[in-house]
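Undergrad: this one's structure only:
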């Protein structure tokens, strides 16, 4: 099994001073993407910044207007073009330019604009999300902007337990948490899992 130290060493090879590289972590809901992203950033220190795809969730008021609130987390509930534009700006790495990325706050279930600064001297951006490898436009424009993509594919029972625990932690009843994990979350997972073949590394167990 690939160790966490192996993953840190692989990420560190992308953190070339004076350059800008992007590492993507992909996988279904509950795979552990955000946890691994934060662990990598903590291990690498100043050379890395974590920018999540979830910052491009449409606001709840817009999801309600579009009639998509019950499918929150599906591909069409994100500003995918905005995410692509941000990745392109990050990759362009213009001298002296701080790029500000949004952040999703689970405690309020809303994205917050300009919450994550990416200074020009940071050589590695670690981004994560469900749809980094989705072949449908505009998501299909994400993969060419990433230097590497790692796909997280943990045991399914573990992944679903994590999802239920997450939903419970943010106020859902056990019944509602199970319904979400086995309903819309599972539908999104079924769409994401076939994209694993487009990744550079598949992690069956997260060290």
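TA: Here it is on my side, so go on. Here the structure is a predicted model, which is why all the values come from computation and not from measurement.
Undergrad: contacts, neighbours, all on C-alpha from now
TA: Will do.
Undergrad: quick check: residue 149 is in a helix.
TA: No. Using DSSP: H, G, I helix; E, B strand; the rest coil, the secondary structure at residue 149 is strand, not a helix.
Undergrad: if I look at it, how far off is residue 130?
TA: As defined by Cα to Cα, to the nearest Å, residue 149 lies at a distance of 12 Å from residue 130.
Undergrad: same deal with residue 30?
TA: From residue 30 across to residue 130, the span is 10 Å (Cα to Cα).
Undergrad: what sits in contact with each of residue 149 and residue 130?
TA: Taking Cα atoms under 8 Å, 6 or more residues apart in numbering as the criterion, residue 149 and residue 130 both touch residue 26.
Undergrad: tell me which of the two has more neighbours.
TA: For the pair residue 149 and residue 130, the greater number of neighbours falls to residue 130 (27 against 23), based on other Cα atoms under 10 Å.
Undergrad: presented hereafter is structure B, for comparison with structure A:
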């Protein structure tokens, strides 16, 4: 990270860890006009299944109209339901046309634990894992650029994240050549700070999963305690990491072309997407 970028992170309260240099973009890709809030819409539906299907329709229409791969970014804070939405839209598209869609998640671009150990304040780096500076943003942008610039018949492989081990798994996800729609999903897809800001010009559309902050944080609490974290530890983690990250992410939602509500219940009767 360049010095002025690191300073900006520190001023925003992201801690004192020194971010290692990310990988350079492996190839150049066509630049696209940056999306702005002027085209922003709010999607609606009587249930979450309707929202999923309408978004799948929208993605497919765009791909058919352009005749080329369509890349859609989905951003949202922790607990907003962005991963649920991305997987559901892709599942709907693949049910209609097998192999037509794929997800490229941001999770695989966490810095490895050994890289956090090498930062100037390893304790803080591990405690703040999930903050923007604990991801290899340049590597993430590079992967999206490779998907955008992929030639005919080219399969692009990207990393996944093993939550059991706590580290990425390189080249674990294949973006097939026939995928007409690729959904790029992650907290910081719309962040205006470099190098994250290089993502938006690579996207055809950007969707923001809009969820009340307190609702999202309660979902995070339920998730963390559900896997065995002590309630008091979860509350501290949320207050010192998850909530500040969510506030930062919410400040970028005006950069999306579409707002997707996250509190609409499913027709099946289960709660809203989380």
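TA: Thanks, I have the structure now. Computed from a predicted model, the values in this text were never measured in an experiment.
Undergrad: the top strand by length along the first structure vs the second structure, average offset?
TA: With DSSP state E setting the assignment, residue counts place strand 110-118 as the longest strand in the first structure. Using mean Cα distance after the TM-score superposition for the first structure, strand 110-118 of the first structure ends up 0.9 Å from its aligned counterpart in the second structure, as a mean over the superposed pairs.
Undergrad: which other helices and strands does that strand contact?
TA: Where contact means 3 or more Cα pairs under 8 Å, 6 or more residues apart in numbering; DSSP states H and E, strand 110-118 of the first structure is packed against strand 99-105.
Undergrad: start and end residues in the second structure for the strand it packs on, please.
TA: The counterpart of strand 99-105 of the first structure in the second structure, counting by TM-score structural alignment, spans residues 156-162.
Undergrad: what residues does the matching stretch touch?
TA: Here stretch 156-162 of the second structure has contacts from 104-105, 107-110, 143, 146-147, 150, 167-177, using Cα under 8 Å, 6+ apart.
Undergrad: recalculate using a threshold of 7 Å.
TA: 107-109, 143, 147, 167-176 (Cα atoms under 7 Å, 6 or more residues apart in numbering).
Undergrad: who touches the closest residue to residue 154 of the second structure other than its chain neighbours in this structure?
TA: By the measure of Cα to Cα, 6 or more residues apart in numbering, the closest residue to residue 154 of the second structure outside its immediate chain neighbours is residue 177, 5.2 Å from it. Contacts for residue 177 of the second structure were tallied using Cα under 7 Å, 6+ apart; they are 152-155.
Undergrad: can you check those and name whichever has the most neighbours?
TA: Ranking the contacts of residue 177 of the second structure using other Cα under 10 Å puts residue 155 first, with 16 neighbours.
Undergrad: identify the residue spatially nearest to residue 2 of the first structure, adjacent ones excluded.
TA: Residue nearest to residue 2 of the first structure in three dimensions, not counting chain neighbours: residue 207, with 7.2 Å by Cα to Cα, 6+ apart.
Undergrad: likewise for residue 116 of the first structure?
TA: Across the structure, with Cα to Cα, 6+ apart as the measure, the residue nearest residue 116 of the first structure apart from its sequence neighbours is residue 101 (4.9 Å).
Undergrad: what about that neighbour, distance to residue 112 of the first structure?
TA: The value you get for residue 101 of the first structure to residue 112 of the first structure, if Cα to Cα is used, is 9 Å.
Undergrad: so these two - more neighbours on which side?
TA: Here residue 101 of the first structure and residue 112 are compared on neighbour count by other Cα under 10 Å; more neighbours surround residue 101, at 22 against 17.
Undergrad: and the more buried one, how far is that from residue 119 of the first structure?
TA: The gap separating residue 101 of the first structure from residue 119 of the first structure is 11 Å, by Cα to Cα.
Undergrad: how near is the alignment partner in the second structure of residue 129 of the first structure to residue 44 of the second structure?
TA: When the structures are aligned by TM-score structural alignment, the residue of the second structure matched to residue 129 of the first structure is residue 186. According to Cα to Cα, residue 186 of the second structure and residue 44 of the second structure sit 22 Å apart.
Undergrad: between the two, which has more neighbouring residues?
TA: Set residue 186 of the second structure next to residue 44 and count neighbours by other Cα under 10 Å: residue 186 wins out with 20 against 14.
Undergrad: list the residues that contact the more buried one.
TA: Neighbour list for residue 186 of the second structure: 74-76, 105-106 [criterion: Cα under 7 Å, 6+ apart].
Undergrad: please name the nearest non-neighbouring residue to residue 89 of the first structure.
TA: Across the structure, with Cα to Cα, 6+ apart as the measure, the residue nearest residue 89 of the first structure apart from its sequence neighbours is residue 99 (7.4 Å).
Undergrad: how much space separates that neighbour from residue 193 of the first structure?
TA: 31 Å.
Undergrad: same question for residue 84 of the first structure.
TA: Using Cα to Cα, one obtains 21 Å as the distance from residue 84 of the first structure to residue 193 of the first structure.
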